[in-house]
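**Student:** give me the fold of what follows.
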Amino acid sequence: MAAPLYQIDDPAFSNLIIGSAALDQLYTGCRWTEGPVWFDDLQCLLFSDIPNQRILRWAADAASAVGGGGSVTTFRQPSQFANGQTRDRQGRLVTCEHGTRRVVRTETDGTTTVLAEAYQGKRLNSPNDVVVHPDGSIWFTDPTYGILSDYEGYQATPEQPVRGVYRVDGATGAITRVADDFTQPNGLAFSADESTLYVADSGASHDPDTPRHIRAFDVQDGRLSRDRVFALIDAGVPDGIRTDLAGNLWSSAADGVHCFGPDGHRLGKILVPETVANLCFGGPRRNRLFITATSSLYAIYLTTTGAQRP
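**Tutor:** Just a heads-up that it's a prediction; the model follows:
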C-alpha cells in the first residue's frame, strides 16, 4: 500500500490540495538542496546544492506541464556555497552565499554586485535566506549555519554578537539590523499584502531546548513591530517558508511541508519522503509548489496561488 501523501488536520486543507495530484521527483543526486527561486519569464527554477557548491537550473518542457519532465543543468559552479535566493523588482537574482558570508546580486550581464557583507565593521555570520519588499529593500537572515563546519561553508568564529535579521535599503544600500533576538533565524517571507514579515527560527536544529517556531511581525517604514509567535513545527524545524494569496503560510519541516491558516493553526501537511529544506511557488499559474528536500527536487500541483514577487 502506498504511503499517504497528505495529512489533513482541518477540512479547509482539502480545498488547497488536489487529491489526484502526484508528488513529482524532478531531480535527485544532491547533498542538501535549498534556495528555490522561480523565473516565470524563462519558465525555469534555480535551486542550490549547498555542499556540492553549485546552483542548478531546472527548465520546464512539454512533459513537465502534466507530470515530471524538465531538464537540469548547472547554472553556477562554484557557487560559494549559495543558499537562499530570490529575485528583486527588476528580476535580477539575489543570492545568500555561505562561503563569502555575503548577499550578492547577479546583474543582467552576469557580473555580481555585493549588497551586504558586514555590519558595523564586522563580517556577517552566513546569510541564509532573502526576500525583497515593494520599496526595493532587501531583507535577509544571518544565522551561523555556514560557519559551523566546512560542509556548507568555511568553519569560522562568529564576529557578530547576535544572529540577526537585516534590511538593506533599496535606495542607499544602508544596512540596518531589524531583529536581534533569534536563536537561528532562517527562512522568511512577506504576507500577500506585504504588511507582515514571517521569520522562521530553527534553533532546535542543534539544541532541542531552543525554538522551532515561526514568528510574525508588522512591517511599516522599514521597521518591525508587534512581534508574536505565529506557528510551531512539530517535526524537525522550520526552514524555508512561503505564503499564498489566500493568506496561508507553507513551511518546510522534517516530514514534509506544513500549511498554516492566516491565524496560525495548522491545516495539514504534504508528506515528503525526505527532510524538506525550502520551497517556492512556480509554474505558469504559480500553483505548483517546488520543494527542495535533502537530495532531491520535488513538485506538486495545488489549487492555491503563490504570493511571492515579482
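
**Student:** could you use CA atoms for every contact and neighbour count after this?
**Tutor:** Fine.

**Student:** now the terminal residues of stretch 285-297, how far apart.
**Tutor:** Stretch 285-297 has an end-to-end distance of 19 Å (CA to CA, to the nearest Å).

**Student:** how far off centre is that stretch?
**Tutor:** 11 Å (CA atoms, centre = their mean, to the nearest Å).

**Student:** and stretch 1-18, by the same measure?
**Tutor:** 23 Å.

**Student:** grab the most central residue of this protein for me.
**Tutor:** Residue closest to the mean C-alpha point of the chain, counted by CA atoms, centre = their mean, is Gly240 at 3.6 Å.

**Student:** nearest residue to Glu107 in space, please, no chain neighbours.
**Tutor:** Arg92 (6.2 Å; CA to CA, 6 or more residues apart in numbering).

**Student:** ok, that neighbour - contacts?
**Tutor:** 105-108 (CA atoms under 8 Å, 6 or more residues apart in numbering).

**Student:** want to put them side by side, so please do this one too:
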Amino acid sequence: MKILSIAFFLLISFTAFSQKGNIIAKNAEIEKAGTGFAFTEGPAVAPDGKVYFTDQPNDRIYVWDEKDGVSLWLEGTRRSNGMYFNSKGQLVTCADLYNQLGYFDENKEFHLIHEGYNGKLLNAPNDLWIAPNGGIYFSDPYYHRKWWKEGRTQEQDVKGVYYLNPEGKITRVIDDFVQPNGLIGTPDGNTLYAADINDKKIWKYDIQSDGTLANKTFFAPHGSDGMTLDNKGNVYLTSKKVWVYSPKGELVQGIEFPESPANICFGGKKRKTLFVTARTSVYTLKMKVKGVD
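**Tutor:** Coordinates of the predicted model:
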C-alpha cells in the first residue's frame, strides 16, 4: 500500500495547554499509511524502525516501512493483539486465540512464553510492555471474541495486570481495575503507567526491585487502549483522540485523527514518526520529539 496524503491540513485539535510546547514537526500533516483493515492494533517498533501491527479480526500481522509503506508479514498469528520487541529482536505477542504470551522468531514461527495463572487459563492477554531486565508486564482483561470456542468465558476471577519475571515466575500486580488495557513503562524501569479503560483513568506506579508495583497514583482522566512515551517523558494515550500528558500529569496536547485511535507507537529509523492504529486504517505524523520504546 502506498502512503496516501489526506486532503486536509492537520486535523489537529490543540488544547488550551498546547502553548506549553508544540511537539509536532513544523508543517507536518497526518498521512494515511494504509486502510481496508477490520480493526488495527498492537503496533510495535522493530530495531530497524519498521512498525509491525495487527489486523486482529483477520488474524494478520502487517509491517510498515517509512519508504515502502505497508505490506503483509504473516497470516495466521493466533489472533495476535498487543505486541512488543524484546532485546533479542523477537516479536513478543499477546496471542488472544489461546490465552497465551509468545514470540515469533526470524522464520515467523510461534514459540510459547507463558500461559495460565493459578491453574487456570488467562482471560486473554491484551497489551504488554517489556522492562529493561526482560520481565514482561501485560494486561489480561476479558473481551468476548466471536472466534473463541463455544462456551468460553472469563477464566480468571479478576481482570488483572501481571508481571512475568525473567525466570518465568508470574505475579498478579494489579487486581482492582474494572477493565485493564493499555500500559507502558519508562526506559529506566522505574515507572509503569496502566489504563483502566472502563473506569476512564490512567494510574501511575513505582516499580519495585522484584517487579511488583507500589504507590498507586492517579495520572490522567482517560481510559486508553494503547500507550507510548517520547524522549521528554510525555505519555501518549488513545481515547477518541491522541492525548499527550507530561510526566507530571499535565495535559500537553490533544491530536485528532480521522478515525478514533486504538493504539500507538513511534516508528522510523529516527523514531520521530508517530504511528497510530485507528480502526480500519493506520496513520503517521512527523514529530519534533522521538520515541523511546
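
**Student:** re the thing from before, residue in the second structure matching the residue nearest to the centre of the first structure?
**Tutor:** When the second structure is aligned by TM-score structural alignment, Gly240 of the first structure is paired with Gly226.

**Student:** strands - which of the contacts of Arg92 of the first structure land there?
**Tutor:** 105-106 (DSSP state E).

**Student:** which of the contacts of Arg92 of the first structure are buried, as a ChimeraX select command?
**Tutor:** Filtering these down to the buried ones (16 or more other CA atoms under 10 Å) takes a single ChimeraX command:
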select :105,106
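
**Student:** find the nearest non-adjacent residue to Gly306 of the first structure, please.
**Tutor:** That would be Asp244: by CA to CA, 6+ apart, it lies 4.2 Å from Gly306 of the first structure.

**Student:** same thing with Pro185 of the first structure?
**Tutor:** Per CA to CA, 6+ apart, closest to Pro185 of the first structure is Asp201, 4.6 Å.

**Student:** OK, contacts around the one you found?
**Tutor:** Shown in contact with Asp201 of the first structure (CA under 8 Å, 6+ apart): 182-187, 211-215, 237-239.

**Student:** ok, 6 Å please
**Tutor:** 184-186, 212-213 (CA atoms under 6 Å, 6 or more residues apart in numbering).

**Student:** ok, Tyr151 of the first structure next?
**Tutor:** Residues near Tyr151 of the first structure by CA under 6 Å, 6+ apart: Pro51.

**Student:** surely it is within a helix?
**Tutor:** No - counting by DSSP: H, G, I helix; E, B strand; the rest coil, Tyr151 of the first structure falls outside a helix, being coil.

**Student:** so it versus Gly247 of the first structure, what's the distance?
**Tutor:** Tyr151 of the first structure is 36 Å from Gly247 of the first structure, by CA to CA.

**Student:** ok, Ile55 of the first structure next?
**Tutor:** From Ile55 of the first structure across to Gly247 of the first structure, the span is 30 Å (CA to CA).

**Student:** between these two, which is the more surrounded one?
**Tutor:** Ile55 (25 against 16; other CA atoms under 10 Å).

**Student:** related to what we said a few turns ago, you'd agree the residue nearest to the centre of the first structure is up against Gly187?
**Tutor:** Yes - counting by CA atoms under 6 Å, Gly187 is a contact partner of Gly240 of the first structure at 4.3 Å.

**Student:** give the contact list for the corresponding residue of the first structure for Thr277 of the second structure.
**Tutor:** By TM-score structural alignment, Thr277 of the second structure lines up with Thr292 in the first structure. Applying CA under 6 Å, 6+ apart to Thr292 of the first structure gives the contacts 33-34, 276-279.

**Student:** secondary structure class of Thr292 of the first structure, three-state.
**Tutor:** Under three-state DSSP, Thr292 of the first structure comes out as strand.

**Student:** hmm, back to that, count of neighbours near the residue nearest to Gly306 of the first structure?
**Tutor:** Using other CA under 10 Å, Asp244 of the first structure has 21 neighbouring residues.

**Student:** show the contacting residues for it.
**Tutor:** Per CA under 6 Å, 6+ apart, neighbours of Asp244 of the first structure: 305-307.
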